[in-house]
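> Got a sequence here, can you model it:
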Amino acid sequence: MAVGRTGGTVIRGAGTALRVVIAVQQAGKYASAASGDTVEVVQRPGSALSVLLVDGQGSGPGAKALSLLLTGRAASLVRDGARDQTVLDSAHDFLLAHRNGLVSATVDLVTIDPVASELRIARHALAPAVVGDDVGFRMTGPVSGPIGRWQVEPAATFRTGIVAGTTLVVTSDGVAHAGDRRGGSPLDLAHALTAAGLAGATPGEIGEFVMGLARDRDHGRPADDMTVVVVGVRADADPDRSMTMRVSLPVTKRGSQ
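Below you'll find the model as predicted:
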């Protein structure tokens, strides 16, 4: 299964009007009944938006149930206006208390905050995150281990200004480790995006490239659930200042092949 989604929200400023575009690409593990990754876009009080990416341990229906549960709890805190770290800490405490340290999950929380004029990432994830501009892409910094274990690392954080051309890319570990089981070299996502000349490309184009690259590294049969979230800030000359969202997903009837 593959899912694609794009959406945009407008940011007004003293200069050129900007639009933040969110693109999501998702594919389940080959021959698995359900993806263990869940993505949700959540409106915060005021004008801010957050994107949650939760990757439940394993794959299939059990992992999906876990990621849906954690996403729901985290999203409710985001809607209440909780700080990024509070959201992650609460998700960790909940999972630890209910699964006794036996089950883990990774969480990425990307926030678009027009009031502070910044993009933020707070995450417990081992898959590297990438930031780009009109020149190229680079890693956002250190990574952090998953939530749900008795020993948990501090969340990895990154922030940058809302500037035209800025792009953030986060993925689940199915993308980061694509090709590993076949003896391939580790995926250097920042280098791959820069080499492909995607600096300044649309978030949708970037998301499609990353997903296509990951699937190719697994020879079209993803070894794990794959999700790509791209958040891009672009100059906006469109007189229609509304927020839009488009979702595209395949539908298979029960019992069909």
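> Could you use CA atoms for every contact and neighbour count after this?
Noted.
> secondary structure class for Gly72?
Following DSSP: H, G, I helix; E, B strand; the rest coil, Gly72 is assigned to helix.
> Look up how far His177 lies from it.
27 Å (C-alpha to C-alpha, to the nearest Å).
> the more surrounded of those two?
Applying other C-alpha atoms under 10 Å to Gly72 and His177 shows that His177 carries more neighbours, namely 20 against 16.
> gap between that one and Gly184?
From His177 to Gly184 the distance is 9 Å (C-alpha to C-alpha).
> now swap in Ala75 and tell me
Counting by C-alpha to C-alpha - Ala75 and Gly184 are separated by 36 Å.
> From the contact counts, what lies against whatever helix or strand Phe94 lives in?
If you go by DSSP states H and E, Phe94 is part of helix 84-99. The helices and strands touching helix 84-99, judged by 3 or more C-alpha pairs under 8 Å, 6 or more residues apart in numbering; DSSP states H and E, are helix 61-79, strand 118-124.
> before we move on, the earlier item: same drill for Ala75 and Gly184, tell me which one is more crowded.
In terms of neighbours (other C-alpha under 10 Å), Ala75 is the more surrounded of Ala75 and Gly184; the figures are 22 against 12.
> List the contacts of the residue lying closest to that one once chain neighbours are set aside.
The spatial neighbour of Ala75 that comes closest, neighbours along the chain excluded (C-alpha to C-alpha, 6 or more residues apart in numbering), is Val42 at 6.4 Å. Contacts for Val42 (C-alpha atoms under 8 Å, 6 or more residues apart in numbering) come out as Leu49, Ser50, Val51, Leu52, Ala75, Val78, Arg79.
> quick one: buried residues of stretch 236-243?
For stretch 236-243, a neighbour-count test (16 or more other C-alpha atoms under 10 Å) marks Asp236, Arg241 as buried.
> Let's see this one next, to set against the first:
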Amino acid sequence: MRIDVAWAKIPKGGFGESGDTIELVERPLGGVSLILADGQGSGPAAKRISRLVSMKAVSLIADGSRDGAVARAVQDMLYTAREGRVTATLVVLSCDMHTNTVVIARNTPVPVLIRQENVVFRLEGGSEVIGTYRKTRPAMTELPLIPDTILLTFSDGVINAGKRFGKSLPWDMIEQELKSLEVKDLEEWVNDLMTRTLALDKDRPSDDVSIVALGIRSDVQNAIRTLSASIPY
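Sure thing, here's the model as predicted:
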């Protein structure tokens, strides 16, 4: 199998730095985890929160902790460090080659869209943001790791895009696109979804916008690993 990862992000209009943090980490027993953390607010203060959260998650995953334990430990760390005064959302999308499963850990009101075996469905509800309550726990989902699976999630800037103009993304259409999407085209599709999201706010987003996706496809002939990035400064 081959794991494809794609993401796109942009800060809130008028801010030079996004309050969202995205990280990719290899799992020590095989596979990868894709992390999206969204700090409370926008700008540098939110970035400090999301980076604190994401770096803790990266460290724990790299040490071999399981995703549920990672999310709980990150929640406890943020609650203790900021005395319950700040919040963040956290999503961890993992392909675990040791267990041959896809694992999703959610502490966010934003859904995770999943395409598996030509069916698109949502994971939503049942989870709370981290940082406010001592006993907050993640919503956990484990699925078989099979080719042609796609996981998609985003920050709330995507959900809220266009609201001030009375518009929103056509989610029924997006789910249909996801149903027929080739995993090899994941990066191009994510970039196009970002373009459509920004257009709803006339290219000046009212919140930080991040889109992350992870796909699994069959590939038994090529052992080369590649990674590309395009980062403005």
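> where does the TM-score land?
Once the chains are laid over each other, their TM-score by TM-score structural alignment, normalised by the length of structure 2 reads 0.91; 231 aligned residues with a C-alpha RMSD of 2.0 Å.
> which ones are touching the residue nearest to the spatial centre of structure 1?
Closest to where the C-alpha atoms of structure 1 average out (C-alpha atoms, centre = their mean) is Val229, at 3.6 Å. By C-alpha under 8 Å, 6+ apart, the residues touching Val229 of structure 1 are Ile22, Ala23, Val24, Gln25, Leu53, Val169, Val170, Thr171, Gly207.
> Restricted to strands, list these.
Ile22, Ala23, Val24, Gln25, Leu53, Val169, Val170, Thr171 (DSSP state E).
> mind checking what the fourth one lines up with in structure 2?
Correspondence of Gln25 of structure 1 to structure 2, assessed by TM-score structural alignment: Ala8.
> what distance separates the start and the end of stretch 102-118 of structure 2?
First-to-last residue span, stretch 102-118 of structure 2, C-alpha to C-alpha: 16 Å.
> ugh, wrong one, I meant stretch 191-207 of structure 2
One end of stretch 191-207 of structure 2 sits 18 Å from the other (C-alpha to C-alpha).
> so where in structure 1 does that stretch end up aligned?
If you align by TM-score structural alignment, stretch 191-207 of structure 2 falls on residues 208-224 of structure 1.
> Can you name the residues in contact with that stretch?
25-30, 59, 173-176, 178-179, 181-182, 184, 189, 193, 226-228.
> and what of stretch 41-52 of structure 2?
With C-alpha under 8 Å, 6+ apart as the criterion, stretch 41-52 of structure 2 contacts 11-12, 15-21, 37-40, 88, 207-208.
> Would you list the buried entries among the residues you listed?
Judged by 16+ other C-alpha under 10 Å, buried ones among the contacts of stretch 41-52 of structure 2: 11-12, 17-21, 37-40, 88, 207-208.
> contacting residues for the equivalent of Thr141 of structure 2 over in structure 1?
Using TM-score structural alignment, the equivalent of Thr141 of structure 2 in structure 1 is Phe158. The contact partners of Phe158 of structure 1, by C-alpha under 8 Å, 6+ apart, come to Arg120, Ile121, Ala122, Thr140, Gly141.
> mind checking how far Phe158 of structure 1 is from Leu53 of structure 1?
As for Phe158 of structure 1, its distance to Leu53 of structure 1 is 16 Å (criterion: C-alpha to C-alpha).
> wait, Val247 of structure 1 sits on Thr6?
Yes: the pair Val247 of structure 1 / Thr6 is scored as a contact, 6.6 Å apart, by C-alpha atoms under 8 Å.
> Between these two, which is the more surrounded one?
Using other C-alpha under 10 Å, the more surrounded residue of Val247 of structure 1 and Thr6 is Thr6, with 20 against 11.
> Under the alignment, what does that one map to in structure 2?
For Thr6 of structure 1, there is no aligned residue in structure 2 (criterion: TM-score structural alignment).
> so Thr6 of structure 1 touches Gly232, yeah?
No: at 10.8 Å, Thr6 of structure 1 does not count as touching Gly232 under the criterion of C-alpha under 8 Å.
> Distance check, the match of Thr141 of structure 2 against Gly101 of structure 1.
Distance of Phe158 of structure 1 to Gly101 of structure 1, computed by C-alpha to C-alpha: 27 Å.
> thinking again about what came up before, any idea which element the nearest residue to the match of Gln25 of structure 1 once chain neighbours are set aside lies in?
In this structure, Ala8 of structure 2 finds its nearest non-sequential neighbour in Ile211, 5.3 Å apart by C-alpha to C-alpha, 6+ apart. Taking DSSP H and E as the definition, Ile211 of structure 2 sits inside strand 209-217.
> Lovely, talk soon.
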